[in-house]
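*Asks:* structure for this input, please:
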Amino acid sequence: MPDPCGSQPVGGDRSDLFELRSLLYRASHAQRQLMHPYMASVGLGTGQPKLLSYLHRFGACSQRDLAEYYELDPAGVSRMLDALAKKGFVQIAPAASDKRSKTVTLTAEGERVARAWDAACREEATVMLRGFTDEERRAFADYLARAHANLKAYGKALTGSAADASAAPDAAPAPCEAAYAAAPAAGTAPEGVPAHA
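*Replies:* Now for the predicted structure:
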C-alpha cells in the first residue's frame, strides 16, 4: 500500500519520520495482538475493555462522559454499552438529574472482569516497558501526551478552518506536509528511535 503522504517527503529525505510512524504502528499492533486473545477469553469485544476500565476507575458516569473521554462517536459508545449490558457487565439507567441522559454503572460481574482486564493490562505494561527507567517511563508518557495534544489541536485547526481552506487552498499544508516540514533532518531521529538510512 502506498504511503498516504506520497512517495516523496516534502523538504527532503525524512526517512526517520517514516521509521517513527512505523514504530508507533508496530507497537500498537503488537499490543493489540498480545491483548486480543485475553480480551476474547473474558467475553469482551473490540473497544469494550476501555469502557469497563474507565467505569472501574471512576465509577458511574454518563454515556457522554465515556464518549468525550475516549474521543469516540456517542452512537458507537451506546452500541458498545448495549452489548456490555446484554453480557451483564454494566447497567444502564436514566440519569436522576436528566431523564434524557443515561448513567452507566458496573455490575458485580463487570467489576470482576474489569479487575481481571486491568491486571492483564498491568502485566502487559510491565512487559512493554521492561528495561525503561522511571525517568524514561515518565518521559515516554509525556511524549505520548504531547503527541496526542498536537494531533488533536491540528485536527481541530483543520476542521475549524475547512471553509477558509476551500477559499485559499494553499493556506494550510496537508497534515503529512506539516509533519515533514517540522521533522528533524534525516539521521537525527528523536532520542530512543533508531534512524535508518
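
*Asks:* from now on I want contacts and neighbour counts done on CA atoms only, so please keep to that.
*Replies:* Fine.

*Asks:* how close does the residue sitting furthest away from the middle of the chain get to residue 97?
*Replies:* Distance to the chain centre peaks in the chain at residue 167, reaching 32.4 Å (criterion: CA atoms, centre = their mean). According to CA to CA, to the nearest Å, residue 167 stands 45 Å off from residue 97.

*Asks:* and the strands in this protein, which stretches?
*Replies:* 61-62, 90-94, 102-106 (DSSP state E).

*Asks:* Proceed likewise with the subsequent sequence, for comparison:
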Amino acid sequence: MIDILREVGMIERALDSMSNIEFKQIGLARGQYLYVVRIYEHPGIISEQLSNLIKVDRTTIARAVKKLEDKGFIKRRSDPQNKKIKRLFVTEKGKKIYPFIIRENQHSNAVALRGFTDEEAQQVHDYLVRIRHNIDGDWDLVKHGGKREY
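*Replies:* Below is the predicted model:
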C-alpha cells in the first residue's frame, strides 16, 4: 500500500517550519498564523467551530486563543443572545498581518505546484479534499472519546 500520509506529513512539517521562522518577524509563534487566518476568514467563529476547522483539540484552541489575545491579534466578544458563548474576531493588528500571511501561502502553493498544469493542480486539490473527508469521521469519533478499530 502506498503511504501517502508520510509524504503529506513531510510537506506539512516543512511548510509549517518555514512559516514559523518567517512569521517570527510579525510576532507570531509556532502555528499561530493558522488561527489568525481562520478567525479572519470566519469572523465571529466560536472555539468549537475553530477546533473542527483546524483539526486540533479544544485545549489547544483555548491556549492559542489566549496567547493571540494577549498579543493583541484577536479578541473575544460575548454573543449578544447568549453571553456564555465567546465569539472570536481579529483586531486591527491581526488584520494588518493577514495579507503577509496570505502572500506566504500563495508563494508556498506556487512552489508546491511548480510544473503542474491547472488541471493537475485541481486534481491534487480534489484528491486531498476527498482524503480529508475520509478522515473527518475518525477525527470526530476520537475527538469525542471513541476508539478506532485497526
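
*Asks:* read off where stretch 48-60 of the second structure ends up in the first structure.
*Replies:* Mapped onto the first structure using TM-score structural alignment, stretch 48-60 of the second structure covers residues 64-76.

*Asks:* okay, how far is it across the matching stretch, tip to tip?
*Replies:* OK, stretch 64-76 of the first structure end separation, CA to CA: 11 Å.

*Asks:* that stretch: how far from the chain's middle?
*Replies:* Relative to the mean C-alpha coordinate of its chain, stretch 64-76 of the first structure is positioned 12 Å out (CA atoms, centre = their mean, to the nearest Å).

*Asks:* what does stretch 3-14 of the second structure give?
*Replies:* Counting by CA atoms, centre = their mean, stretch 3-14 of the second structure comes out at 16 Å from the chain centroid.

*Asks:* do stretch 109-129 of the second structure as well
*Replies:* 19 Å.

*Asks:* okay, buried residues for that stretch please.
*Replies:* The neighbour-count check on stretch 109-129 of the second structure (16 or more other CA atoms under 10 Å) flags residue 121 as buried.

*Asks:* before we move on, what about stretch 99-107 of the second structure?
*Replies:* 101, 104.

*Asks:* I'd like the distance between the spatially most central residue of the first structure and residue 146 of the first structure.
*Replies:* With distances taken as CA atoms, centre = their mean, the residue of the first structure nearest its centroid is residue 70 (7.5 Å). As for residue 70 of the first structure, its distance to residue 146 of the first structure is 16 Å (criterion: CA to CA).

*Asks:* counterpart of residue 48 of the first structure in the second structure?
*Replies:* Checking with TM-score structural alignment, residue 48 of the first structure has residue 32 as its match.

*Asks:* ok, and the closest non-adjacent residue to its match?
*Replies:* Leaving aside its sequence neighbours, residue 32 of the second structure sits nearest to residue 64 (CA to CA, 6 or more residues apart in numbering; 6.9 Å).

*Asks:* can you show me the helices along the second structure?
*Replies:* Under the criterion DSSP state H, the second structure contains helices at 4-23, 32-41, 47-54, 58-70, 92-112, 118-143.

*Asks:* tell me which of those helices sits most buried.
*Replies:* Among the helices of the second structure, helix 32-41 has the highest mean neighbour count (mean count of other CA atoms under 10 Å), at a mean of 19.

*Asks:* by how much does that one deviate from the first structure on average?
*Replies:* Superposing on the first structure and averaging over aligned pairs (mean CA distance after the TM-score superposition for the first structure), helix 32-41 of the second structure comes out at 1.4 Å.

*Asks:* quick one, that helix and helix 47-54 angle?
*Replies:* 120 degrees (axes from the mean of the first three to the mean of the last three CA atoms, to 10 degrees).
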